[in-house]
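>>> Kindly generate the corresponding structure for this input.
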Amino acid sequence: MAKYLWDLDLENIPLGWEETFRDALRICPDGEITPISYSSYHGEKLERYLYHPVKFRDRLIELFNADKAKAVNLMESNTISDSFLNQLFKIDVRLFNILDAWLTPDDEIEGEMLDPREMEQKLLDYRVYFQCEDEELVEIYNEKIREYIPLRIFSLSGRRL
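Purely as a prediction, here's the structure:
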């Protein structure tokens, strides 16, 4: 049984958007540029994003495994300091966000979410990490992520080390 997020093996956890991934393997394994239009104060805008579920999935695995290794090295250092806690917090947030992205169900996934060029910036968003504890907000998160909430190192109710 895993004690921390870095004890998990991402590839042994079912991919929430497996159908989207399988379709992409068949239809566009090398990705495709896709337009998306939206309304703004200045009228209709058209942006393009890279729809690449295959690369996105591979990048999630790569980043998760790299962060796992960093966390293990930090924990083995047995040095608790502000720097240690800051690094561990960032790693834990990234691992949780990667797991959240991995578990997002097919029916909630949107094409622009699968743009690997934008992912690393989004992985440091602390909102999901802490909002998942809020009883009023927890309903908006997919059910699959809820079982992994206790594996986070930090919580609003106190630090868990």
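>>> rest of the way, CA atoms for contacts and neighbours
Will do.
>>> need the next SSE after the top helix by length along the chain, C-terminal direction.
For the chain, the longest helix by residue count, based on DSSP state H, is helix 53-77. Per DSSP states H and E, the first helix or strand lying C-terminal to helix 53-77 is helix 82-103.
>>> For that following helix, which helices and strands make contact with it?
helix 53-77, helix 126-131, helix 143-146 (3 or more CA pairs under 8 Å, 6 or more residues apart in numbering; DSSP states H and E).
>>> what's the longest one packed up against?
Which is helix 53-77. Using 3+ CA pairs under 8 Å, 6+ apart, helix 53-77 is in contact with helix 18-27, helix 82-103.
>>> What angle do helix 18-27 and that helix make with each other?
Interaxial angle, helix 53-77 versus helix 18-27 (axes from the mean of the first three to the mean of the last three CA atoms, to 10 degrees): 120 degrees.
>>> Here is a second sequence; please produce its structure as well for comparison:
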Amino acid sequence: MRKLLILFIVFSLSICRLYSQDKTVKGRVVDNHLETLPYVSIVINDTVEVGKTDLNGFFQIELPVSVKKLMFRTVGIDWASIRLDDKCDEVEVVMMLRGTYDFITLKKVDRIRMKRFKKLPELHKEAFEKGLFKTDKTCYTREFIPDYKKN
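Below is the predicted model:
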């Protein structure tokens, strides 16, 4: 009877784990000079921090399957907002360093940032060629976050 009870408990726990609605996402974060970024916060729902990168820019987090949007943020770097594809479990992100723009309008700053933003796929490919990333293409869609918003 005791063996049957233990077997039932083990079976129940394995079924619960099998049907859990979580997925593991791992990856790496570098800047636009292909230097690793330590302690970058990984956020869902704009407020809930689910993890941070380690000293070498690597991370591994557990996410609910329903989560489709991640945000990477840290000091001195433009925040990166990405929308995950359904089968995306390897996320490798190139983040842009944040510059100081004096005496120009926010519209012009956004135009400058957009030029740099459009070069990110090339930087991702270059990071792959240097061995920093495992894949040469992203499995997510990156969103540009403008500083200037029209009313």
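>>> overall similarity of the pair, as a TM-score.
For these two chains in superposition, a TM-score of 0.28 is obtained (TM-score structural alignment, normalised by the length of structure 2); 67 aligned residues with a CA RMSD of 4.6 Å.
>>> still on that earlier bit, looking at the helices and strands packed on helix 53-77 of structure 1, which one is packed in the most?
Comparing the helices and strands packed on helix 53-77 of structure 1 by mean neighbour count (mean count of other CA atoms under 10 Å), helix 82-103 ranks first with a mean of 20.
>>> and that helix with helix 53-77, angle?
150 degrees.
>>> immediately after helix 82-103 of structure 1, which helix or strand?
helix 119-122.
>>> May I see the buried residues of the longest strand belonging to structure 2?
Counting by DSSP state E, the longest strand found in structure 2 is strand 22-31. Neighbour-count burial for strand 22-31 of structure 2, counted by 16 or more other CA atoms under 10 Å, picks out 23, 26-31.
>>> re earlier: which parts of the longest helix of structure 1 count as buried, going by neighbours?
So for helix 53-77 of structure 1, counting by 16+ other CA under 10 Å, buried means 53-57, 59-61, 63-65, 67-68, 70-71, 74.
>>> follow-up on the earlier one: columns distance to Arg127 of structure 1 on top of the helices and strands packed on helix 53-77 of structure 1, output as JSON lines?
Putting the helices and strands packed on helix 53-77 of structure 1 into JSON lines (distance: least, CA to CA, whole Å) gives the following:
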{"stretch": "helix 18-27", "distance to Arg127 of structure 1": "25"}
{"stretch": "helix 82-103", "distance to Arg127 of structure 1": "9"}
